[in-house]
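Q: mind looking at a prediction? Sequence and model below.
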Amino acid sequence: MTPEDILAQYGPREAMEYDVVIVGAGPAGLATAIRLKQLQPDASIVVLEKGSEPGAHILSGAVMDPRALNELLPDWQAQGAPLKQPVTGDDVLFLSELDATRTPDAFVPRNFHNHGCYVISLSDVTKWLAQQAEGLGVEIFPGFAAAEVLYDDEGRVKGVATGNMGVGKDGEPHDGFQIGMELLGKYTVFAEGARGHLGKQLLAKFKLTEGRDVQTYAIGIKELWEIPADKAQPGRVVHTAGWPMTDNTFGGGFLYHLEGNKVTLGFVIGLDYQNPFLSPFEEMQRWKAHPAVRAHIEGGKRIGYGARAINNGTPQALPKLVFPGGALVGCDAGFLNAARIKGSHAAIKSGMLCAESLAQALAAGRSQDELESYPSAFEASWLNQELQQSRNFKGWFKKGQAVGTVMTGIEQWLLPKLGVQSPPWTLHNKKADHEALRPAAECAPIDYPKPDGKLSFDRLSSVFISNTNHEENQPAHLTLKDAAVPVATNLARFAGPEQRYCPAGVYEFVKTDAGADRLQINAQNCVHCKTCDIKDPTQNIVWVTPEGGGGPNYAGM
């Protein structure tokens, strides 16, 4: 049965009406709900969350700038927010294969200054924000994935529908079948994170990216470690550049000391890399073996793993933020500041700006129009000013590590000392990440070391500690436009890059009984990072929502 057939046989769906429907209980969506309730206490607001609980799908470094939180909830410390470990020091390291050179404090660019920030678990902060929202009367529905945008007869967004539950792999409803429901709102806010499934559709339908730069992404792969007490340096923040990346690939590592003898560390690689043999997961594993990194974690125990695509955050690539009946906030729009490696403060601020526009609209009795005051408020905000200061960061690194390093020094260190806060020039990007991949015949294979089970690990043991699970008997949420393309094009021309760029072992090429190649999709392993949806060179893979509640269940990440 197609979804349309199911709806025809089992519908109509139950509908619930609200003033505002919010898709995604991350920092952006929850900040939208909280700020709107502060301004309009009687507004009815519902937040849908595809994870099993708020925070379950949240993954970030994370060093958090509290600026936006100070504005949203000034008494956050008294309310017990889990921002407990202030940053105590910054190390910016340039790595060769065996050595590390520390940048003297006087020469560290401003984007790497973290004084006044906190080392946090963003999943824990998100859970706390959800509690604050519920305390104000916001309804939160965890385990419900928004699977479809709903439009009225004039083409305006009128809400979303959740996915059906209990549909088997064959597309037929089984004993546990439950049809989805419709959440209807005067306005619908999309806060799904980077490469949002519905946000992607809205960008296309309303042509929100016309005249903008092409958005680019990176993949961030993260681990959480418990380390011996004598290695703990609570509040120490380390960033690395250089090895193991080659000059034409953007990438760098982070390592942050939390309280309680824990360290969060990971590696970020731009998804515009060219070599189809590159594996972001394997690069992260060998990065940990560098003496400057292993010194922090050797003798410890890995207790968490996850991965997520990240916007590169250039304001030139921000889409139009509003459309009839709704708006984009947080990383669904692309507000991350890649130069600072921070997005949570930007997500919160964007949600607040959207909420203030929503409050004006509701007070005026408006519905399903464009929230024009939201984009103009962003233009006048400190968030826009901050993003403009680092608008060229990724663009310079697209020209090579050496150029990126020098120009970051000029724009983020020298110009501010001369009183110039934003660079007087702007770089532009017109090429999507998937277009960067070169044919395998033009590239050298990469020989990665085998995991030792102490510092480095394989994909499947990593996915295991991400607590990832999906209901097995459901249609695969990783779909192919054309089932022949993976073998005929991706394997033949690019040596099957999906089996390397996926950090969870979802894709593998296997032989049929007749000896032919076929792509096997292990959808159970998916950690919802969205890398395949971005990097697939033929754009044949489309990520759609699985049953609500499925996916990773991050704890302390």
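A: Arrived safely, thanks for sending. Numbers count the residues shown, from 1 in each chain.

Q: all contacts plus neighbour counts: C-alpha atoms, from now on.
A: Will do.

Q: ranges for the strands of the stretch 201-350 of the chain?
A: Along the stretch 201-350 of the chain, the segments classed as strands by DSSP state E, counting those that start in this stretch run 217-226, 236-242, 251-257, 262-270, 301-311, 322-323, 326-328.

Q: got a list of contacts for the third one?
A: Residues lying outside strand 251-257 but in contact with it, judged by C-alpha atoms under 8 Å, 6 or more residues apart in numbering, are 61-63, 119, 232-242, 245, 263-270, 287, 293.

Q: next, the angle strand 217-226 makes with it.
A: Counting by axes from the mean of the first three to the mean of the last three C-alpha atoms, to 10 degrees, strand 251-257 lies at 30 degrees to strand 217-226.

Q: also the longest one?
A: Regarding strand 301-311 and strand 217-226, their directions subtend 160 degrees when assessed with the same axes, to 10 degrees.

Q: list the helices and strands strand 301-311 packs on?
A: The contact analysis (3 or more C-alpha pairs under 8 Å, 6 or more residues apart in numbering; DSSP states H and E) places strand 301-311 against strand 217-226, helix 459-464.

Q: can you do 7 Å?
A: strand 217-226 (3 or more C-alpha pairs under 7 Å, 6 or more residues apart in numbering; DSSP states H and E).

Q: return the distance of the strand it packs on from the chain's centre.
A: On the basis of C-alpha atoms, centre = their mean, to the nearest Å, the separation between the geometric centre of strand 217-226 and that of its chain is 11 Å.

Q: just the angle for it relative to strand 262-270, thanks.
A: Interaxial angle of strand 217-226 relative to strand 262-270 (the same axes, to 10 degrees): 160 degrees.

Q: what helices and strands are in contact with strand 217-226?
A: On a contact count with 3+ C-alpha pairs under 7 Å, 6+ apart, strand 217-226 meets strand 262-270, strand 301-311.

Q: go with 8 Å
A: Applying 3+ C-alpha pairs under 8 Å, 6+ apart, we find strand 217-226 packed against strand 262-270, helix 280-287, strand 301-311.

Q: picking that back up, do you know which of the strands of the stretch 201-350 of the chain lies nearest Gly551?
A: strand 301-311 (10.9 Å; C-alpha to C-alpha).

Q: and that closest one, what's buried?
A: Arg302, Ile303, Gly304, Tyr305, Gly306, Ala307, Arg308, Ala309, Ile310, Asn311 (16 or more other C-alpha atoms under 10 Å).

Q: give the residue farthest from the middle of this structure.
A: In the chain, the greatest distance from the average C-alpha position (C-alpha atoms, centre = their mean) is reached by Ala514, at 40.3 Å.

Q: kindly provide the distance from it to Glu508.
A: According to C-alpha to C-alpha, to the nearest Å, Ala514 and Glu508 sit 17 Å apart.

Q: what do you get for Met352?
A: Met352 is 43 Å from Glu508, by C-alpha to C-alpha.

Q: use this one as the comparison:
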Amino acid sequence: LAKKIIGDFDLANEPQKYGLGIKEIWEIPADRHQPGKVDHYLGFPLDNATAGGGFVYHAEDNKLYVGLVTYLDYADPTLSPFGEFQRFKQHPSVAPLLEGATRISYGARALTAGGWQSIPNLAFPGGGLIGCSAGFMNAPRLKAIHNAILSGIGAADAVTDAINAGRQHDLIADYAEHIFRTGIAKELQGVANAKPLWSRFGTVLGSLAIGADLWISTIFGRSPLKLTKHGKPDFAKLKPIASVTPRTYPKPDGKLTFDRASSVFLANLAHDEDQPVHLRLADPAIPIRANLPRFGEPAPLYCPAGVYEVAEEGGESVFRIHAANCVHCKTCDIKDPAQNITWVPPEGGSGPNYSGM
């Protein structure tokens, strides 16, 4: 809905940037569990040119939350965020925690990570954007819920003032002002250089530059750097497949690493098999005619749920959509290089029924 509103009312500024978060919940032996412990990982197993990082959270009842965020501005069309997540679990400080443990849940979701530069114009006639639809996530500090709440408070204040003034059906011109003065603007402006620095210099040098920039902003209240541009949107960052060395991912062992089918099963999906496909192709021919020769058709790789497949029928390549597998992460809507796929809400609100996520 937000994508359509932003497009219809021409609200966009800089392109939004996204990350794909993939997460599992495990139940681990009590002797390995340290309630409240939080571990964050920078980079691994991604290469220097691919932004992202992992996390391991020790929750209650011997639960372990394990996940990896891969930023979707990666360039290699043969990269699989799902495959990279399987590699992440093989890290020497993660794998021992999961040995002999039980995987009980799986999920995935795209995250807005563009920050201050990517916030669209927030108000439109009859409404306004809030929360992650507006892109209020503080990606460098890994938090967003507080800004979603603050934006709701600011929106309520703006609407209340408009109603008290006897207004209706018009544009609330000071809507953004109400939201930004909740503290959202100050917070996101303070980390505005982080994503551009990471994209420009890679994980190693970019992280050093981000750290220095955040310290300067904290100490002096602002940074001398003003990196206002993200450049190309995520879908435009892919290189032709002929220009990369194809990546390969080992067969899962079923103990630590898994395939998409068994993972999607743990998302507790509920889709009617005969419901209308909620993943719409503007041109059904593009995946095979354009994406396959140029990019190797990356949809089966960037999708973490096994929704897309390139198969052979009668000696010809065909593009299949297994919509019942969808976990509604929206990665395809974001990363498809032709912008040919649009995710729409499925019939009856069906989808994953996450447990404890």
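A: Received, thanks. Fair warning: this is a prediction, and the values are worked out from it, not measured in the lab.

Q: that older thread, neighbour-wise, which of Met352 and Glu508 of structure 1 wins?
A: Met352 (28 against 16; other C-alpha atoms under 10 Å).

Q: past the helix or strand harbouring the more buried one, which element shows up next along the chain?
A: Here Met352 of structure 1, judged by DSSP states H and E, is contained in helix 344-363. For helix 344-363 of structure 1, the following helix or strand on the C-terminal side (DSSP H and E) is helix 373-379.

Q: so that next one matches what in structure 2?
A: Aligning helix 373-379 of structure 1 against structure 2 (TM-score structural alignment) gives residues 174-180.

Q: residues of that stretch that come out buried?
A: Here stretch 174-180 of structure 2 shows Tyr175, Ala176, His178, Ile179, Phe180 as buried, counting by 16+ other C-alpha under 10 Å.

Q: check contacts around the fourth one.
A: In this structure, Ile179 of structure 2 makes contact with Leu150, Ser151, Gly152, Ile153, Gly154, Ala155, judged by C-alpha under 8 Å, 6+ apart.

Q: out of those, which are buried?
A: Of the contacts of Ile179 of structure 2, these count as buried by 16+ other C-alpha under 10 Å: Leu150, Ser151, Gly152, Gly154, Ala155.

Q: got the contacts of Ile179 of structure 2 as CSV, with distance to Lys4 of structure 2 columns?
A: Formatted as CSV, the contacts of Ile179 of structure 2 follow (distance: C-alpha to C-alpha, whole Å):
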residue, distance to Lys4 of structure 2
Leu150, 24
Ser151, 20
Gly152, 20
Ile153, 24
Gly154, 23
Ala155, 20
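
Q: that older thread, right, and the helices and strands packed on strand 217-226 of structure 1 - which one's nearest Val189 of structure 1?
A: Taking those one by one with C-alpha to C-alpha, strand 301-311 is closest: 18.7 Å.

Q: once aligned to structure 2, how far is the closest one on average?
A: Here the mean offset of strand 301-311 of structure 1 against structure 2 after fitting is 0.6 Å, by mean C-alpha distance after the TM-score superposition for structure 1.

Q: thinking again about what came up before, for Val23 of structure 1, find the nearest of the helices and strands packed on strand 217-226 of structure 1.
A: Going by C-alpha to C-alpha, the one of these nearest Val23 of structure 1 is strand 301-311, 18.1 Å.

Q: got the angle for that closest one vs helix 280-287?
A: Comparing the axes of strand 301-311 of structure 1 and helix 280-287 via the same axes, to 10 degrees yields an angle of 130 degrees.

Q: distance of the closest residue to Pro142 of structure 1 other than its chain neighbours from Glu4 of structure 1?
A: Closest residue to Pro142 of structure 1 apart from its sequence neighbours, by C-alpha to C-alpha, 6 or more residues apart in numbering: Glu49 at 4.6 Å. Distance, Glu49 of structure 1 to Glu4 of structure 1, by C-alpha to C-alpha: 24 Å.

Q: who has more neighbours, those two?
A: Glu49 (28 against 10).

Q: strands of the stretch 201-350 of structure 2, start to end?
A: So, for the stretch 201-350 of structure 2 - with DSSP E, counting those that start in this stretch - the strands run 269-270, 279-281, 308-313, 316-321, 341-343.

Q: on average, how far is the next helix or strand after the second one from the matching bit in structure 1?
A: Beyond strand 279-281 of structure 2 in the direction of the C-terminus, DSSP H and E gives the next helix or strand as helix 286. Mean deviation of helix 286 of structure 2 from its aligned counterpart in structure 1 after superposition (mean C-alpha distance after the TM-score superposition for structure 1): 0.6 Å.

Q: what does helix 286 of structure 2 correspond to over in structure 1?
A: Counting by TM-score structural alignment, helix 286 of structure 2 corresponds to residues 485.

Q: cool, stretch 73-91 of structure 2 as well?
A: By TM-score structural alignment, stretch 73-91 of structure 2 lines up with residues 272-290 in structure 1.

Q: just stretch 39-59 of structure 2 next, same as before
A: So stretch 39-59 of structure 2 is aligned with residues 238-258, judged by TM-score structural alignment.

Q: what angle do the longest helix seen in structure 2 and strand 38-42 make?
A: Looking across structure 2 with DSSP state H, the single longest helix is helix 194-220. In terms of direction (the same axes, to 10 degrees), helix 194-220 of structure 2 departs from strand 38-42 by 120 degrees.

Q: now do helix 194-220 of structure 2: which elements does it pack against?
A: Contacts defined by 3+ C-alpha pairs under 8 Å, 6+ apart place helix 194-220 of structure 2 against helix 185-190.

Q: and the helix it packs on, what does it pack against?
A: Right, helix 185-190 of structure 2 is packed against helix 194-220 by 3+ C-alpha pairs under 8 Å, 6+ apart.

Q: same question for the helix it packs on: list its buried residues.
A: Buried residues in helix 194-220 of structure 2 (16+ other C-alpha under 10 Å): 194-199, 202-203, 206-207, 209-210, 213-214, 217.

Q: ok, now stretch 337-357 of structure 2?
A: Pro337, Asn340, Ile341, Thr342, Trp343, Pro346, Ser350, Gly351, Pro352.

Q: what's the closest of those to Ser243 of structure 2?
A: Of the buried residues of stretch 337-357 of structure 2, the one sitting nearest to Ser243 of structure 2 (C-alpha to C-alpha) turns out to be Pro337, at 15.8 Å.

Q: distance check, the equivalent of the closest one over in structure 1 against Pro486 of structure 1.
A: Mapped onto structure 1 by TM-score structural alignment, Pro337 of structure 2 lines up with Pro537. Using C-alpha to C-alpha, Pro537 of structure 1 is found at 10 Å from Pro486 of structure 1.
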